[in-house]
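> mind looking at a prediction? Sequence and model below.
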Amino acid sequence: MKKILLAAALLVGVSFTTFAQSTGSANRFSIGLEGGAPIGDAADFYNAVIGGSIKFEHPIATSTAFTLSAGYSAYLGKTVAGIKNPSYTAIPIKAGIKYHFTEGFYGEGQLGAAIGTKSGSKVAFAYAPGIGYDFGGGVDIGLRYEGWAIKTNNGLGNSNSVTLSQIAARLAFSF
């Protein structure tokens, strides 16, 4: 089901980019460093989140762009009751819409998947609403909430949904 949702989001995005009128703006790429603070249940097992990402933006209307991003994120495990929790690493791939409210200030929403990098890891449904400011000259800073919903199995035939959540910041350089 998650793969179908991701495919649908990508198809809608590609449709928008194919049929949208040109706004005169150019496509942009950005490379960013990311850091986050785990929140909710994730804060009980992880100290911090670090990573990086690449993002592509394609204008689809005045002040609006379709985005595609991919990256690498690591939830760094913390020691709980003398036991070191292992880190959890994933490759998040997301598509979204970015809207500029003013020349620099924007809001963005993204949906996608976070693909675990370790053997036996599951694919999580990823969602990330956020805000940011484009300072011009290629510097952009964003702040977002990001959640990864993962279905787990307790080994007794019962499935459960767990969400790894974070408040994250991204410092990016665009070109």
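Ah, there it is.

> going forward, measure contacts and count neighbours with C-alpha atoms only.
Noted.

> helix or strand for residue 12, which one?
With secondary structure defined by DSSP states H and E, residue 12 is part of helix 2-19.

> and that helix, what does it pack onto?
strand 46-61, strand 64-77, strand 88-100, strand 105-116 (3 or more CA pairs under 8 Å, 6 or more residues apart in numbering; DSSP states H and E).

> distance between the last one and the chain's centre?
Centroid separation between strand 105-116 and its chain, computed with CA atoms, centre = their mean, to the nearest Å, is 4 Å.

> which is the next helix or strand following that strand?
strand 123-136.

> ditto for the second one
Read in the C-terminal direction, the helix or strand following strand 64-77 is strand 79-80, with elements assigned using DSSP H and E.

> could you identify the helix or strand that succeeds that following strand?
Going down the chain from strand 79-80, the next helix or strand is strand 83-84, by DSSP H and E.

> identify all contacting residues around that next one.
77-78 (CA atoms under 8 Å, 6 or more residues apart in numbering).

> what about 6 Å?
The contact list for strand 83-84 (CA atoms under 6 Å, 6 or more residues apart in numbering) reads residue 78.

> take a look at this one as well, against the first:
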Amino acid sequence: MKTITKIFASSLAAIAIFTTTNLNAQTMTTTDAPMMESGMGFKVGVGISGGVFRDKSPLDYAYGADVKLQWDLTPYVAVTASGGYTKLMGKDNVLDVDFIPAKGGVKVFPIKRMYLATEAGAGFAIQDGAKTNFIYTGGLGYEFGGFDVGVRYEGYVNDSGSTLYFKKTGQYALRLAYNFKL
């Protein structure tokens, strides 16, 4: 089985476990009340991110900015959609890739304010002759007072017909964002 298939299957299994498990807390205090609303809320997050690649990768580091829409279905599960700009910098300035990522995913909050997230989507290349990448992510984060800090692994699968071809690779990234409630 391919690695991407294993990662995708593991992510789906984790989501299924977290969304079907009944979690019980001790008692709710007055500071917990805003978190325990009925859910069904919308947030818009504006963030920046930076990441590094493994030694075997032809890429060195990445940076970008994004806008993420979050629809809280319940206090424990949210659906996300994001888009933005990402720049992947190659080692020795041999390969530089600019693309617009468009992803959709799920956030699960197993512990108050802490989340596990997974997303999948496409990276639309900006350069002529470059092909669209498949992007998949998995990570965890923490939301507090409107701020959102998260770490993730973001993998890229590139089309071999692309003029900017690079082997399947991925970055370990940090995202800092601020969420606005709508």
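Received, thanks. What you see is a predicted model, and the numbers here were worked out from it, not measured in a lab.

> buried ones in the helix holding residue 12 of the first structure?
For helix 2-19 of the first structure, a neighbour-count test (16 or more other CA atoms under 10 Å) marks 6, 9-10, 13, 16-17 as buried.

> that older thread, dump the helices and strands packed on helix 2-19 of the first structure to CSV, plus mean neighbour count and distance to residue 134 of the first structure.
Listed next are those as CSV, based on neighbours: other CA atoms under 10 Å; distance: least, CA to CA, whole Å:
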stretch, mean neighbour count, distance to residue 134 of the first structure
strand 46-61, 20, 13
strand 64-77, 21, 14
strand 88-100, 21, 9
strand 105-116, 21, 6
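
> indicate which one of the ones you listed is closest to residue 126 of the first structure.
strand 105-116 (4.9 Å; CA to CA).

> compared with the second structure, how much does that closest one deviate?
Compared with the second structure after fitting, strand 105-116 of the first structure has a mean deviation of 0.6 Å; criterion: mean CA distance after the TM-score superposition for the first structure.

> my read is that residue 81 of the second structure contacts residue 69, right?
Yes: the criterion here is CA atoms under 6 Å, and residue 81 of the second structure meets it with residue 69 at 5.2 Å.

> how far off centre is stretch 39-50 of the first structure?
That offset, for stretch 39-50 of the first structure, works out to 16 Å (CA atoms, centre = their mean).

> please apply the same query to stretch 7-26 of the second structure.
Centre to centre, stretch against its chain (CA atoms, centre = their mean), the figure for stretch 7-26 of the second structure is 17 Å.

> what range in the first structure does that stretch sit on?
Aligned by TM-score structural alignment, stretch 7-26 of the second structure falls on no residue of the first structure.

> which positions within that stretch qualify as buried?
Buried-residue list, stretch 7-26 of the second structure, by 16+ other CA under 10 Å: 8, 11, 15, 18.

> how about the second one, nearest residue that isn't a chain neighbour?
Going back to what we said before, that points to residue 11 of the second structure. residue 118 (6.8 Å; CA to CA, 6 or more residues apart in numbering).

> how about residues contacting stretch 135-155 of the second structure?
Taking CA under 6 Å, 6+ apart as the rule, stretch 135-155 of the second structure contacts 113-122, 156, 169-179.

> next, the distance between the ends of that stretch.
6 Å (CA to CA, to the nearest Å).
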